[in-house]
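Trainee: below are the sequence and a predicted model for it; my questions follow.
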Amino acid sequence: MTYRPLHDGWTLSSRDLATVPASVPASVPGCVHTDLLAAGIIEDPYLDDNEHRLAWIGRTEWTYRTTFTWSPDEHERTDLVCEGLDTVATLTLNGVRIGETANQHRSYRFPVRHLLRDGDNELTVHFGSAYAYAEERRAALGARPGAYDEPYPFIRKMACNFGWDWGPTLVTAGIWRPIGLESWSGARLAEVRPLTHADGIVDVHVRVERTTEDPLTLSAEIAGITAEQRVDGRDAVLSLKVPDAETWWPRGYGDQPRYDLTVRLGEAEWHGRIGFRSVELDREAFRLTVNGVPVFVRGVNWIPDDCFPARVTRERLAERFGQAAAAGINLLRVWGGGLYESDDFYDLADELGLLVWQDFPFACAAYPEEEPFRSEVEAEARQHVARLATHPSLVLWCGNNENLEGHADWGWRDELGHRSWGAGFYHDLLPSIVAELDPTRPYWPGSPYSGAPALPPNDPAAGTVHIWDVWNRADYTRYAAYKPRFVAEFGFQGPPAYATLRRASSHEPLTPDSSHQKAIDGQAKLLRGLGEHLPQPGTFEDWHYYTQVNQARAVAFGVERFRSLMPYCMGTIVWQLNDCWPVTSWSAVDGDARRKPLWYALRRAYADRLLTLQDGELALVNDAAEPWTGELHLVRRAVSGEPLAKEVVAVRVEPRSVTRVALPPSVAVPGDPAGELLSARLGGGRLVAFYAEDTAVALPPAAYEAHAERSSGGYRVTVTATSLLRELAIFPDRLDPDASVDDQLVTLLPGESAVFHVTTARELTPQELTGFPVLRCLNEPKP
C-alpha cells in the first residue's frame, strides 16, 4: 500500500468575479479566504469591519486545480482520498467527473485508477456556494426556526461559519483537510475500531474492503501480546488482553498511560494508541464515573479555534490545551455548532488527561431529517464514532446543543407544524449508531436535557442545565439561587486583551465600540452587568478594566457556587475557553491566544482546594485525593487591615468532598459593613470577602510600593501594600503585545506583598511596568 499526498501546485479561480485574477496560488489544506488573503486580494477578515466587506466570498463559486504526474505501479486499486471538502464540491479528474459532495463533516474516497494517465494528470475541485445550496434546500423543504437568520441547518457544514453571537459570518470553501492518492491490492483496512475495557481487554473491530475473496489473515499486537485469525468476509473482531494493564485516568485522578496497538491485514497496517478505562453516566444525577470513581467536571466549552480550521496546528492546540490544564480544567466540551475536531485534538486530550464531551454538530436550530440529510448525518456519525473510539479521553457523545430546549421553550412548535426538526436524529439515529459502534461510551440526547423527552429540558433538578438568565437579564449573584445537578453552559462577557483589541481595530482612540461585539445588546449588557459591583466607567481604560474584572468575578461566583454543591452537583462547563477571532465575548483566552483576567480567576475557582462563602457559611471544597486538614483562621478586619475579631476552627475535609463551616457570630456579622472585610486561611487556601459590594465599601486610596527588576525571561515586579489593594493587576501587553504575566486580580491586605513575573523580550522601564494603565487596582488614585 502506498499513499501520495496531493498538496502541491494548486491554484484558485472563480468565473464569477472579474476582480479576482484568473489564477491565484492556493494552499492545500486551506480555504478560499486564506488563499485570497495570502495573495493580497483581500484584507484580514478579522480586522475592523472587513467581515462585512467580504460577505461575497461565501456566495461565490470557486475552483481549485492542480496538475500532478503519475506512473503505473503494481497495485490493483488507486483511490483519491479526500479527508475534508468544504462543502459543496464537484471533483473532476482528467475531464471526467468522479464525484460530488455536500458535507464538510465527512471524508470521501473515489476509485480513480481507471482515469489516471501515465504522465500529467489534472485534478479540479469545484466548490459551489454554500449559501446557494442551503437556500435551495430550505426553499424545497420549508424554513426551520433557529437562533439566527442564516440557512446553516440546511447544509452539513460548520454552523458557526454563518456567524454567531461571538463569531463572524465568514462562509468558507476549500480543501480543508488532506487529500491524496492511496494505492492498494487485495485488501485494505477500511476501519479499525478498538473498544477498550478497564480490565485490559481490547476488542479490535475491523472492516475490510477487498478485491479478492481469498482468505486473509488479520493480526493485532499490543504490549507484546498478539492475536490473529482468518478473515473470509468483510468484518472481523480480535480480542486481546494485556495482563496487569495500567489504567488511564482523567487529570487529577491518576496517570494517563497508553499502549501502542498495531493491526495488520496483508500489506495493510494500522497504528493507534489506546488507553484502558471505563466510563459510566448516571443519567438521573448526570454524574460521570471513570474507572468506578465519580468525577466532578471542571470544564470549559470549546468552539473552533479559528474560523479557518486548516490554520489550527497541533502546536496551537497544544498551547490552548496547556492553558486549559494550567487553569485546573479537566474536561473540554466540543460544542455542537463547530466540528468533529482533528486527530491531534483528541490525541493531545489523551496525553494530558483532559476529558472530552463531544456534541454531534447540531446547534440552536430545527434541522430537517429528510434526504439527503438523513443519509449524510448517518454517514458522518458512523465515520467519527468509529474514528474516535481509539481515544480514552472521549467520555460522552451528545446529540445536539440547545435544540431540544428550542423545540420545547422557544416557540418552535408553532412555526414547525408537522415538519421534521431533528428529534429522529437525537432520540433514534444517533443513539443507535453509538450503541452499535461504541457501546463503551454513554450517549446523551442533547444539552440542556432532563433525561426524558416529556420533561422540561432545562430543569436544574435533573440532567444538564444551561444558565443564561445571568448575562442576558439577571445579576450574576442569581447563580446563588440555583441548585443544579450539572451546568453544561453558563458565562459572562468581557473584552479581549488590550493588545488584541489594538491589533483588531484601527480606531483612534480606542473606545468600547472598537471591539467586535456580536451579542444582541452586548455593550449595554456589559455596563448593566456591573450592577452594584463596580462603578460605571468614565473612560475607555476604566471600561476595559472594570468589565474584565466583572467577567472574572461573575464566572468565579458561579463556579464556586456550583462546586460548593458537590456531590449533588457534579459538574460545571464554563462558556467558553477560547475565541476564533478578536472579539468581546465569554472566553477566558481571547482570539489572539492572550489570557484574560477570567483565566486567572478560573484557575483559582477550579483549584483542587477552594474556600468560598455560600449561604452565610464557609464551604471548604476538597477535590483532591488526600484529606484537607488544619486550622481554619477567620479574621474580621477593618479595611485599614486592623483585626477586629479572630476565630480558629480545626477542620478536616475528606477527599472529593465539601465541608461547610458556620461562621462564628464574631466574624459573621460586621460592625460596619462598609468598612470591614473577612479573611480566611486554611493551609495554602485563602479568601478575602467583603460584607458589602465594592461600590458601597469605604475603600481607602491605594497606597503601595512597587518596583521591577530584570529576571530570567523578563521582569519580576514586586508590589507591597501599605493600604488595602483591591483586584491588583498588571497588563504588560500594553507595553509589548507578546508580553504576559503569571497572575492577575490579587487583593492584598496592608503589609502583604505580591510578586508578578512578566515574560517579555523587550526592554521595559520600571516606571512603565508599575504605572497607570499597566498596573491597576480598583481603589487606585485616578491619574
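Mentor: Thanks, I have the structure now. Numbering: from 1, shown residues only.
Trainee: going by C-alpha atoms from here, please, whenever you check contacts or count neighbours.
Mentor: Fine.
Trainee: what segments of the stretch 551-700 of the chain are helices?
Mentor: Here the stretch 551-700 of the chain has its helices, by DSSP state H, counting those that start in this stretch, at 597-605, 665-668.
Trainee: please compare the first structure with the one that follows:
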Amino acid sequence: MKTTTLDGIWSLSPLDTGATLPYTRFFHRQPSVLCTIPGDIHSSLIEAGIISDPYWGTDELHMQWVGTCGWRVAREFPISPEDLKGCRAMLTLTMVDTVVEVVVNGTVIGSCSNQFRRWRFDCTDALVAGTNSIELLFTSAEKAALAESYKLPYPIPYSEYPVSSPHRNLIRKSQCHSGWDWGPCLLAMGVYESITLQFVELGQVDSVVTATTRNETGWHVHIDIAFLAHKKGSLEISATVGDGAATSSVSVSKGSNHWSLDMDVKEVEPWMPVGYGNPHLYPLVVQIGGLTIERKLGFRTVQIVTDDDVAGPGGMTFSVNGRRIFCKGANWIPLDAFPSRMQSQRYKQLLQDAVEANMNMIRVWGGGLYEHDSFYTTCDEKGLLVWQDCMFSCAMYPSTEEFLSTVEAELRYQIPRLQDHPSIVLWCGNNEDYGAIGWYEQSRTHRDRYVVDYDRLNEGTVGRIVRELDPNRPWWPSSPSAGPGTFSDNWHDDAQGDMHYWSVWHEGKPFESYYDVVPRFASEFGYQSFPSVSGVSEYAPEEQWNLTSPIMEHHQKNPRGNTIILENFTRYFRFPNGFANMLYLSQVQQALAMKMAIEYWRTQRPRCMGTLYWQLNDNWPVASWSSIEYSGKWKLLHYAAKRFYAPILPILYKKDGEVHVHVVNDTDTAIDCRISVKIRRFDGTKLSQQVFLPHVQGESDCPVTSYSINSLAVQPQEAYMHVKLSTKDLFIENSLFLAEPKQCVLHDPDISVEIGKTHDGFVVTLACRAPAFAVALDAGKIRGIFNDNMFDLRPTASRTVRFRTKEECPVEFFAKHLTITDLYSSSK
C-alpha cells in the first residue's frame, strides 16, 4: 500500500470575493494567497498581511468577519498510472474544522461536518493519471450553526461570553472557538493533521486497540484489529511486546473484519504515575500484512475507589496498579486559539512545566478538543495521569437522531484512537452540562425536556459507547457529579464525587471559605490574576497600561474579573502602587488563594484525594485563572504550586481562631522529622519556638499541633508564624500571617542582590535586613525559568536562586531586566 501526504503549500481564496470586500480589498486585486496545511485559515491570512494578529489590542473585534466567510483551499498533486492499477484511492482527513466539502478534479467526493471525526472518501473514480486537483470548500461554522438553529423545535441554550458566536453547541467543533470567559472568539477553520491519500489493494486498518490484564505470571495482552476490506483475501498478522509474541493467518471478507491476537507477557514493569514510580513503556509492534503499526504500551490497572474505610462512601480516589493516588494538578485548555500554533515542542514544555510543579494529573477540559497525539504520548512518557472529558461544555445539546449519530461516529473514532495510552485514566462525559440545566430560563422552565435531552446524549450515547469500547477504564458521567448512576451536579455538595467549587471567585466569598468544604475530589476551582508586565506588553502598548484602559479590559473576558481582583486587594492587602505592582499583587493574591485551598484540602486526606485547579495554561495573552502565561512564562502561582504540591510538606492554616500545624506525606515511606514552629515579629525578632518530632506515616496527613491565636503572647498583626521541616535529606519551610497582610506592619527588608553567570543561565543571591514576603523575581522578556520564586526571605538566611535561560544573553542584559518585588515594596 502506497501512502502519499498532501501536506504542504496550498492556495487560499474566498468562496465569495464580494463578501470580503467590506473588510479587505486584497482578493479584489489578487485571487489567492499561500496557505499551509496542516494549518488554519486565520494564520495564513496573518502571514499574508491581510489581517493583523487578533491577539494584539482589540483587533479580535475586527477579525470576526473571517469566521463568517466561506473559503476555498486548493492544490494540485501528481498521480502515476501505476498508482491506480488494481487499487482503490482512499483520502483520509482528521481534525477537519469543520463544515467542508471535498472536491477532486471537479467532482464532489464527500463532505465533513465534525471536527472530531475521521473522514475517509473513495476518490478512485475521480482521479486521473497525471496532474489532479483537490479543493476543500469551507462553509462558515457560524452560519452552519445558525442554519441548524432554525431546524430546532425548541431552543437549545448555551453559555455566551463578551465576544461570542451564536449556537456553538449545534456544531461539533471546539466550543471555545466561539469565545469563553478567558479566550477570544475566533472561529478557526482548517485541517490540523496530515491529509493522506492511500492506494489500497486489499483494505485499510480501521483501528488497533489493546487490553492488558494482570494474570498469575504477569500480564495478558489482548489485541483487537478492525480492518475494512474492498475485496476478499488473506493476511498474516502478528504482534510483539516485551517478551510476548503472537501470530495468526486470517481470511479477509469484503467489508468490516475483526481479528484478535493474544499473548502473555512476563518481563515488564508496571506503568506508574510520576511521584509513585516510573512510567515504564514497552514498544508494541503489530504487523498486518505489509503494514507495520508501532506504539508504546504501559502496563497498568486503574479504578476509582468510592468507598474508603476511613473516609466512608461517596469518595473519588484513583487507584493505579492497586496504589491509591492523591491527584495533584490543573485543568488544561487548548494550547492556542490558532491550531497552526499548536506545535509539539509547546506541548512538551507545558507538560514538563506541570511535572516540575509536582503535578501528577491533567484534566483535558470538555470545551476544547481531543488533543493531538503528542499531548498523550508526552503524558505517557512523563507519567502524567489524564482525566479526559468528552467535548461538551456549559450548554444543552440536541438529542436529534442526526446529532447523536455524528457524536457516536466521533466517539467510535476517538476512543480506539486514544485508549492505548496508559496516561488516560478516566472518560468523563462532559463539563458542567448537567448543572447547566439550571442556568438558563428555558431549561429551568421546561426542565424535564432538557433532562431527557441530556440523558439521551450523555448516557444513551456517550456513556453507552465508552462502556462498550473501553470497559476497563472508569466512566464518569459529568464533571462535577456524584458518579455513575446519579444525577447530581455537585456545585455546592462536597459529600460525594468530584466538585467544582467556585464560591470564592464567582460568589465573592473570602479565601477562608475554602475551609468550609472538603471535596472528595476538587476538579475545578480557581482565582484570576493578570499577566506579568512582559505578558501585558504582548497585547498592549505602554500607553494602555492601566487596568481600565480599553485594551486591558478587552483582554479580561470575565465580565467582573477586574472588579473581583481589585475588591480582594482591599480585603487582604494594602493597595499596590503603580501598574507593575498591581500585576504583581494580583499574582500574589492568586497564589495565596490556591495555596490556602490546596494545602487545607491536602490535610483532609483520605476524605479529599484530588485537587485540580483551574487552569494550567492560556490560549492567548489575557488576564485569567492560568498559572502559566500564554508565552510560557510561569506566573507566581506556578512557582507556589511547585511548593504546595511537594510530596512532603509542612502546612499551616488558620481556622476558627486556631492555627493548625500538619505534615502531609504522599510518598509510601514513613518519615521521622523535626518540626520547628517559630513566631517572629516583622523585624525578624524571634518571640517563641517549639520543636516537635513526629513520625509521619506514608500516604498520610499528620496533625502536629495547634495554637489558639488569642493565647499567643503577641497581637496577630505584629507577628507571623514560620514552620520548618527537616530530616537528613529534607529542609522545607512554610509560613503564615496571623492577620490579613494589610493589617500587618511590615518592615523595609532592604533586599540586596548579587548576580553571577552559570553555564545554563544566571545565579541570583538575595539577602535582607528584615523579613521579606512574597519575594518575586522577574526577568522581563528573557525566556527562562527560576528554580525558586514567590518565597519568603529571612535576615538570618540568604537565598540563592538559579535562572535557567532558553536563550543566550550577557549578564549585564539580565541584570538590567531583572526586577525584584516583595509585599512591602509593592504598596510604597
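Mentor: All right, it came through fine. Note that the structure is predicted; figures quoted are calculated from it, not measured.
Trainee: re earlier: between the helices of the stretch 551-700 of the first structure, which one is closest to residue 384 of the first structure.
Mentor: With CA to CA, the closest approach to residue 384 of the first structure among the helices of the stretch 551-700 of the first structure belongs to helix 597-605: 31.3 Å.
Trainee: can you tell me what sits against the closest one?
Mentor: Outside of helix 597-605 of the first structure, the residues that reach it under the criterion CA atoms under 8 Å, 6 or more residues apart in numbering are 326-328, 548-549, 551-553, 555-556, 559-560, 587-589, 610, 743-745.
Trainee: matching residues in the second structure for it?
Mentor: Mapped onto the second structure using TM-score structural alignment, helix 597-605 of the first structure covers residues 636-644.
Trainee: repeat that for stretch 41-61 of the first structure.
Mentor: The counterpart of stretch 41-61 of the first structure in the second structure, using TM-score structural alignment, spans residues 50-70.
Trainee: give the contact list for residue 98 of the second structure.
Mentor: The neighbours of residue 98 of the second structure, taking CA under 8 Å, 6+ apart as the test, are 112, 113, 114, 115, 138, 141, 172, 173, 189, 190.
Trainee: aligned partner of it in the first structure?
Mentor: Residue pairing (TM-score structural alignment): residue 98 of the second structure is matched to residue 87 of the first structure.
Trainee: how much space between its match and residue 339 of the first structure?
Mentor: With distances defined as CA to CA, to the nearest Å, the gap from residue 87 of the first structure to residue 339 of the first structure amounts to 13 Å.
Trainee: filter the contacts of residue 98 of the second structure down to the ones in strands?
Mentor: Helix and strand membership here follows DSSP state E; of those, those in strands are 112, 138, 190.
Trainee: count the residues that sit near the closest residue to the last one other than its chain neighbours.
Mentor: Setting aside the residues directly before and after it, residue 190 of the second structure is nearest to residue 40 in space (CA to CA, 6 or more residues apart in numbering), at 4.2 Å. Look at residue 40 of the second structure: counted by other CA atoms under 10 Å, it has 21 neighbours.
Trainee: aligned to residue 40 of the second structure, what sits in the first structure?
Mentor: Taking TM-score structural alignment, the alignment pairs residue 40 of the second structure with residue 31 from the first structure.
Trainee: tell me which residues touch its match, please.
Mentor: In this structure, residue 31 of the first structure makes contact with 172, 173, 174, 175, 176, 308, 310, judged by CA under 8 Å, 6+ apart.
Trainee: now swap in residue 762 of the second structure and tell me
Mentor: Residues counted as contacts of residue 762 of the second structure (CA under 8 Å, 6+ apart) are 755, 756, 802, 803, 804, 805, 811.
Trainee: distance from the helix or strand it falls within to the first structure after superposition?
Mentor: Under the criterion DSSP states H and E, the helix or strand holding residue 762 of the second structure is strand 761-767. Comparison of strand 761-767 of the second structure with the first structure after fitting gives an average deviation of 1.9 Å (mean CA distance after the TM-score superposition for the first structure).
Trainee: now that strand: which residue numbers in the first structure?
Mentor: The aligned range for strand 761-767 of the second structure in the first structure is 714-720, by TM-score structural alignment.
Trainee: ok, stretch 399-411 of the second structure next?
Mentor: Under TM-score structural alignment, the match for stretch 399-411 of the second structure is residues 369-381.
Trainee: residues near residue 178 of the first structure, how many?
Mentor: Counted with other CA under 10 Å, the burial measure for residue 178 of the first structure works out to 18 neighbours.
Trainee: got the contact list for the aligned residue in the second structure for it?
Mentor: With TM-score structural alignment defining the correspondence, residue 178 of the first structure maps onto residue 194 in the second structure. For residue 194 of the second structure, the contact set (CA under 8 Å, 6+ apart) comprises 5, 6, 7, 37, 38, 93, 94.
Trainee: and for residue 706 of the first structure?
Mentor: Counting by CA under 8 Å, 6+ apart, residue 706 of the first structure touches 717, 718, 719, 720, 770.
Trainee: could you check how far the fourth one is from residue 705 of the first structure?
Mentor: The one in question is residue 720 of the first structure. Distance, residue 720 of the first structure to residue 705 of the first structure, using CA to CA: 5 Å.
Trainee: same question, the third one
Mentor: Residue 719 of the first structure is 6 Å from residue 705 of the first structure, where distance means CA to CA.
Trainee: show me which of these two is the more surrounded one.
Mentor: Between residue 719 of the first structure and residue 705, counted using other CA under 10 Å, residue 719 has the larger neighbour count: 21 against 11.
Trainee: which ones are touching the more buried one?
Mentor: 704, 705, 706, 707, 753, 754, 755.
Trainee: Three-state assignment for the second one, please.
Mentor: Reducing the assignment at residue 705 of the first structure to three states with DSSP: H, G, I helix; E, B strand; the rest coil gives strand.
Trainee: what does it align to in the second structure?
Mentor: Counting by TM-score structural alignment, the partner of residue 705 of the first structure is residue 752.
Trainee: just the last one next, same as before
Mentor: Mapped onto the second structure by TM-score structural alignment, residue 755 of the first structure lines up with residue 800.
Trainee: and that match, which of the three is it?
Mentor: Classification of residue 800 of the second structure by three-state DSSP places it in strand.
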